[in-house]
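Undergrad: need coordinates for the below:
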Amino acid sequence: MFNLISRNPYFNRSHSSFIRLKSTLIPRLSDLISNPPSFNQSLRVRGWVNKTRKHKKTSFINISDGSLSLWVQIVVDNDLVDPDLLKNLKIGCSIEVEGYLEDPNSENSFNSKIENTSIVCSKNGVGLIGSVDNDYPLANFRLLNDYIRSLPTLKHRTGRVASLFRLRSALDYRLHEFFQKENFIKTNPPLITTSNCEGGSEIFQIEKTLDAKPKLSHFFKDDSYLTVSTQLHLEALSMGLGNVWTFSPSFRAEESDTRRHLSEFWMLEAEMAFITDVRQLTDFCEKMLKYLARTIVENKTDQFMILDDLFGDHSRRTDEEKESALAAINKVHSLEKFPVVTYTQAIKILENSSEDFKFGKPQWGDDLKSEHEKYLCEKVYDSPVFVINYPKKLKPFYMSVNSDNNTVACFDLLVPGVGEIIGGSIREENYDLLKAEITRRKMKAKDLEWYLDLRRFGSVPHGGFGLGFDRLIRYFGAAGNIRDVIPFPRVQGKCPA
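TA: A predicted model of the protein is given here:
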């Protein structure tokens, strides 16, 4: 037995012998709040002004730096700072402050709560980094969401949108953590492809401009597109690496101007080798979402950085948004098991309902509309719900057909307030069956030869899924519009900045 670790002298050192490097960055306000320095200890912070109150002897400046929704109050003795600088401080300008953390229990303290932490400014301790013009769009305290959406380069400076972006960052990190613990290998499939995974026409084709003239030319030998899904390449990678996953943008030329759709969106996709049952996929996805909810609810760091960020007074979110977000997180965390219903059972539930659907009640073989999905998860189950075994005519070519020869081994996860956020299936591993389905659908078999060949070279049962990450953020963050949860949203007719 080889002891590789003992051969490396660095592994034989005690932990204390390693050099611990001190950060060269100025601490962020989140560091100041979560791990405050000693009172009266000199410190320096930077941030953007979001409120000023100027009195005869003392001025108060509230600043934030984007690391959390809470602001820090700067207490300024007017006699110790350039009066012209104080006069010209406006909402949105960036400043640097030197001073010390005030003891909230001191006799002359300006506050007594940690969330209103005060820094007492030193002499000449306020410095202007960047000024703002008089037409700064976010100068008003209360702004309508539609107006904020029209400012893609500035919207993240508002408390509500910033809290959603921080939630996005936190869940991104936790998903990486989850897949690492599940022993998956993270891969990076291409975003440019010659294969149309979903088989539809809503794709962006790539062409090259010649000498900046309108004439176009193929850059690659064959037609190529921005990927709708990396699934086919993930399947190839799983045939040798086992359980693999990726997290990357996807593109769809949808002509849908709704609160649910984007032309560029982020997908988490995973493929697992040697699985045969769609319930293995649903159980894994449920475990993944429960992991996210559990870390938010039970982890003290996440409680502070996410829950207070989403629900605190500084988040500028409505009470309805706060209640919806908290309900979503708690429901996923506390529910013993997500309900599972077959497509056939779902159709019967919808047919027997008294709901007046805009698009009418679906019949077997019809695709479920958004209103049907929301009815199931919001009014029937009041929780996330898996719908499995859809008719094969509604789903892409690569899904494994069930024994009834009418349905495929697939699932959609529907959640309240959003609808579908995850879709997945067992993939067809038999070469002859897969080729026959490609032929039946009159697809270009030549473009998929490499994909078919995977079935000739040691094929195994396998399956996978795709999670719409932006929709997940919308669900846990109770965001009414998906354009609020992603920087610089791309939709038909709109590609700002």
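Undergrad: going forward, measure contacts between C-alpha atoms and count neighbours the same way
TA: Noted.
Undergrad: so what touches stretch 464-481?
TA: Identification of contacts with stretch 464-481 by CA atoms under 8 Å, 6 or more residues apart in numbering yields 164, 167-168, 259-260, 265-272, 281, 310, 321-322, 324-326, 328-329, 415-418, 421-427, 482, 485-486.
Undergrad: to compare against the first, here's the next sequence to fold:
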Amino acid sequence: MAAASFCDDLEPASARTRIRDVLAAGAARAGDRVVVGGWVRTGREQGKGSFAFLELSDGSCAATLQVIVDAAVHPLARLTATGTSVLVEGEIKEPPEGTKQNVELKVSRVLEVGEVDAAVYPLPKGKVKLTLEKLRDVVHLRSRTNTIGAVARIRHQLAYASHTFFDENGFLYVHTPIITMSDCEGAGEMFQVTTLFSQAEKTEKLLRENPAPSDSEIEAAKFLVKERGDAVAQLKAVKASKQEISAAVDELNRAKEIVSKLDERSKLKPGIPRRDDGSIAFENDFFKRQAFLTVSGQLQVETYACSLSSVYTFGPTFRAENSHTSRHLAEFWMVEPEIAFANLQDDMNCAEKYVQYLCKWLLDHCWEDMEFMVKNYDKNAIERLELVSSTPFVRISYTKAVELLKNVTDKKFDNKVEWGIDLASEHERYLTEDIFKKPVIVYNYPKGIKAFYMRLNDDDKTVAAMDVLVPKVGELIGGSQREERLDVLKQRILDAGLPLEPYEWYLDLRRFGSVKHSGFGLGFERMILFATGMENIRDVIPFPRLPRTRIASPLTLPARRRRRDGGLLTEASPEAPLPLRHSQSQPLQLQSLVVAGPDFTFVDHHLRSAPTENERELNDSVNVNASEANKEASGAAATQTETESPTDNASSNNVCVDTVISTLNSHGSVHCASKFFHVRCAAHIINLIARDGVNTISAVIANIRALVLIVKSSPLQQEAFSKLVAELAVAERGSHYPTTNLFFSEFCEINLKIIEWLKNNDKFVVSTAKSMKKNFDKYWDMSNIALAIACFLDPRYKMKVVEFYYSEMSDDYGFDDMYEFKKILQKLYDSYASKYGSSAASFVQESEPRIARTSRTSQCYVDLNEEPKRKRLSSFLRDNTEPVQEQTDFEQYIKDPLLTWKEGDYFDILSWWKTHGIKYPILGRLARDVLAIPTSTVASESTFSAGGRAVDKYHRLDPQVVEALICSKDWIRASREEQSGVASILDDLAGLATNDKAE
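TA: This next block holds a predicted model:
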């Protein structure tokens, strides 16, 4: 008998076919009629508007289906906008030969359309891509992107594979509570669940609307009760009628109800209820005790393991810890199996099999999405999965791991290596990526860094804990054999500073039928991060909780296109260095744009500022700022961009710069494989080197600081000091940024001087020099080639000075260094030649560059025995300079005689290249870009500045307001045509003095 249907009034169900199934069947389904639904990725009208091509995606796979719609079927303008949703019916057809698609859909009927207004759709114009960080703010758009779609499918397969693995191995799936009374980790980093705050708000609202009664009101109400009680008694005594007595009783009850309500209101107290000792009275809470969001389901799932042998839980967990990094989340998912009658070895075996199973599953079921990740994010993603799925894991003790790390000589770790530390991510990755080049399981950790429930080993120093470490992410799994001995577990709980009472139920497992058991936890998002190669863990969870939203720039790039002279950048160079500057007194990162114009004028404007506590999100935005800035600066005709970024030596800047390089390389926008992109900040390194020496003379500095206090305490002292400053022509504000060519010889001299100090007989001098040398090498290893090329572009030096200093600093007379330098220089020139055309052979009359007497503010950072250096250099140049024959461009420049100049005169290299740009067309273009590289994120005069004037620590401004103020001030000041110089602090003091006299 057929089942009765009572839904005849509903429209029939949609027989929609997934795009994945259509593409998988291919030409075998040609001629079939299907209904397909999805969202338009791209749409374009063809044949003068007679039909349109739509690239349709429904999320079932990474690929799209090409759909053809005739104008007669549906108005094309309603279908072609990106983001439009459509449900169409049509016939599957084989496309013409030579096309990429194996099938396409010819639409006969459009069933549904969800239109999009292209004018307000949140997509950037042109080819600028939305960053993953920006997409976190656009929820509906985020899940429609190729990247998030691929991650979602990979996440699904990993979840399905997890359930399949445990089912195949006899595990039962257990749901553990999200709200718990116990702290599994013992760290107190938990989110508390309470109704006390909402109750307090309700109480305060009630008291505002109806204040608590006074004592007199309560006494009056009680007197009324007594009075009406007496009336009832009197009526009963005189044997009044039932109606009269009943009415009197009702009046008495109403009076008693009033007293009861007044008593309740009188007990209401504003705020959170507290005990006599001041602690919060959680007995008044919903659960009658403290409750938290779970940090792990492990403790609860152990109860089932000790009854059902093998179980697992898979659910959300919460940690109230710092989640402002690319590797941590406040809310994430954990897979936690637990096995009875299992020791640590069994636990490690299960963990290894599980991880290998997941990797192999992805290779078998997610190949298309993994290929997408390889192409767009991590070229080693598939190779990494193949390695882990087929390679036995290395197993070493914690003690052995520390010993191996201590013996490392080719790498300097940021975190100290010693027995007893919790291994940092850099240690874990070094073990897996450099030492063993495969997954590693580290076991038997010190008890002091692990949780109370882990079994104490016989040495009383370590616990039976293990971590599974994999390349790319480090720790993937943490597990242990659980402590099954009641007395030991009790003591471990007390040692962790936890009360026993909330764990009595957990201790019962040891009191009644205790059994050894083991388990582990796998951070599910960490596994996705490992598999996909994504950099930020927030991009592998569907709905990341952000500590703050992205800080938007207050100024749009078109509005920023202003030069210092107030004009528009109509022909600016696309080579726009993007310095990252850090405040010395506050975690603030400032991004500035330096643009090189065709007239060899360099423009520096602030683009963004944001707190670096959210640095990863800020770093993501550098991609957009760099690409947009270069696009704006270069004009519509620009086909390639090049940026450089000088930073200090903070590791966070390395991450930022790597992110930008990766993005620009994907567009082919960086010359010479980014050899010159990351330049260390010269001022920062000089500051560090000097600080090493300054620390040794702290007593002298203390006297100087005392003198400063004396000067500041008296107007007369300030006046005398101001006169001294004026006489010495000291610059009060940093405004000079020397061109890059000035730095090579200066830093070579610093290096030679430090090497000389290292050979000193005084141990104090040697120890100080070693510390200086360490900081210098950090700078030199990153920046020496860029500085050498800039020096080569100085017509006074060319190749000779580079050869001179390389020979003095090297034991092999600099042969290897010169070979590397010439190779990179030639590669850089070839890159420019291929971009801007072949060398020109036309020449013009040379004109002398501007010569001026050297001023104090135009000199470079340090004067180390200037006279001896100049004599040695001049002698070398005379002995090694020969007349050469003129040729063209690069070779011609090398063979042309060195430009002679008088000692002590100021040479304007920008003017020289502006004049000689026709003679050396390609080199001139190269010089314009290289000389614009900011070698410092601050002015030379500010190398040792205390800083801290932009935003002090007491401000209460919103970060967006701070950013708007800093950037707007910079651009407004730059737009004032009358400002040809920088105001002096002395002018401010003089103005104050004038005002005082006037008053």
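Undergrad: sorry, back to before: restricted to strands, list the contacts of stretch 464-481 of the first structure.
TA: Mapping these onto strands (DSSP state E) picks out 265-272, 415, 421-427.
Undergrad: residues touching the closest residue to residue 427 of the first structure other than its chain neighbours, list them.
TA: Leaving aside its sequence neighbours, residue 427 of the first structure sits nearest to residue 399 (CA to CA, 6 or more residues apart in numbering; 4.6 Å). Residues counted as contacts of residue 399 of the first structure (CA under 8 Å, 6+ apart) are 392, 408, 409, 410, 425, 426, 427, 428.
Undergrad: could you redo the last one with a cut-off of 6 Å?
TA: For residue 399 of the first structure, the contacting residues are 426, 427, 428, by CA atoms under 6 Å, 6 or more residues apart in numbering.
Undergrad: the first one corresponds to which position in the second structure?
TA: So that's residue 426 of the first structure. Correspondence of residue 426 of the first structure to the second structure, assessed by TM-score structural alignment: residue 481.
Undergrad: quick check: its match touching residue 518?
TA: Yes - Residue 481 of the second structure is within contact range of residue 518, at 4.2 Å (criterion: CA atoms under 6 Å).
Undergrad: overlap of the contact sets of the two?
TA: residue 343.
Undergrad: who's more crowded, those two?
TA: residue 518 (30 against 27; other CA atoms under 10 Å).
Undergrad: show me what that one aligns to in the first structure.
TA: Matched to the first structure by TM-score structural alignment, residue 518 of the second structure sits across from residue 463.
Undergrad: the longest helix seen in the first structure vs the second structure, average distance?
TA: Secondary structure of the first structure per DSSP state H: the longest helix is helix 159-181. Superposing on the second structure places helix 159-181 of the first structure at an average distance of 0.6 Å from its equivalents, by mean CA distance after the TM-score superposition for the first structure.
Undergrad: related to what we said a few turns ago, distance check, the match of residue 426 of the first structure against residue 336 of the second structure.
TA: Residue 481 of the second structure sits 13 Å away from residue 336 of the second structure, going by CA to CA, to the nearest Å.
Undergrad: for residue 50 of the second structure, same thing?
TA: Plainly put, residue 50 of the second structure is 58 Å away from residue 336 of the second structure if you go by CA to CA.
Undergrad: rewinding a little: the residue nearest to residue 427 of the first structure matches what in the second structure?
TA: In the second structure, the residue matched to residue 399 of the first structure (TM-score structural alignment) is residue 454.
Undergrad: now the strands for the stretch 251-400 of the first structure?
TA: Using DSSP state E, counting those that start in this stretch, the strands of the stretch 251-400 of the first structure run over residues 264-273, 340-342, 385-388.
Undergrad: out of those strands, deepest packed?
TA: Using mean count of other CA atoms under 10 Å, the stretch among the strands of the stretch 251-400 of the first structure with the largest mean neighbour count is strand 385-388, at a mean of 25.
Undergrad: that one corresponds to what range in the second structure?
TA: Under the alignment (TM-score structural alignment), strand 385-388 of the first structure falls on residues 440-443 in the second structure.
Undergrad: ok now the matching stretch, how far from the chain's centre?
TA: Mean C-alpha position of stretch 440-443 of the second structure versus that of the full chain (CA atoms, centre = their mean, to the nearest Å) differs by 29 Å.
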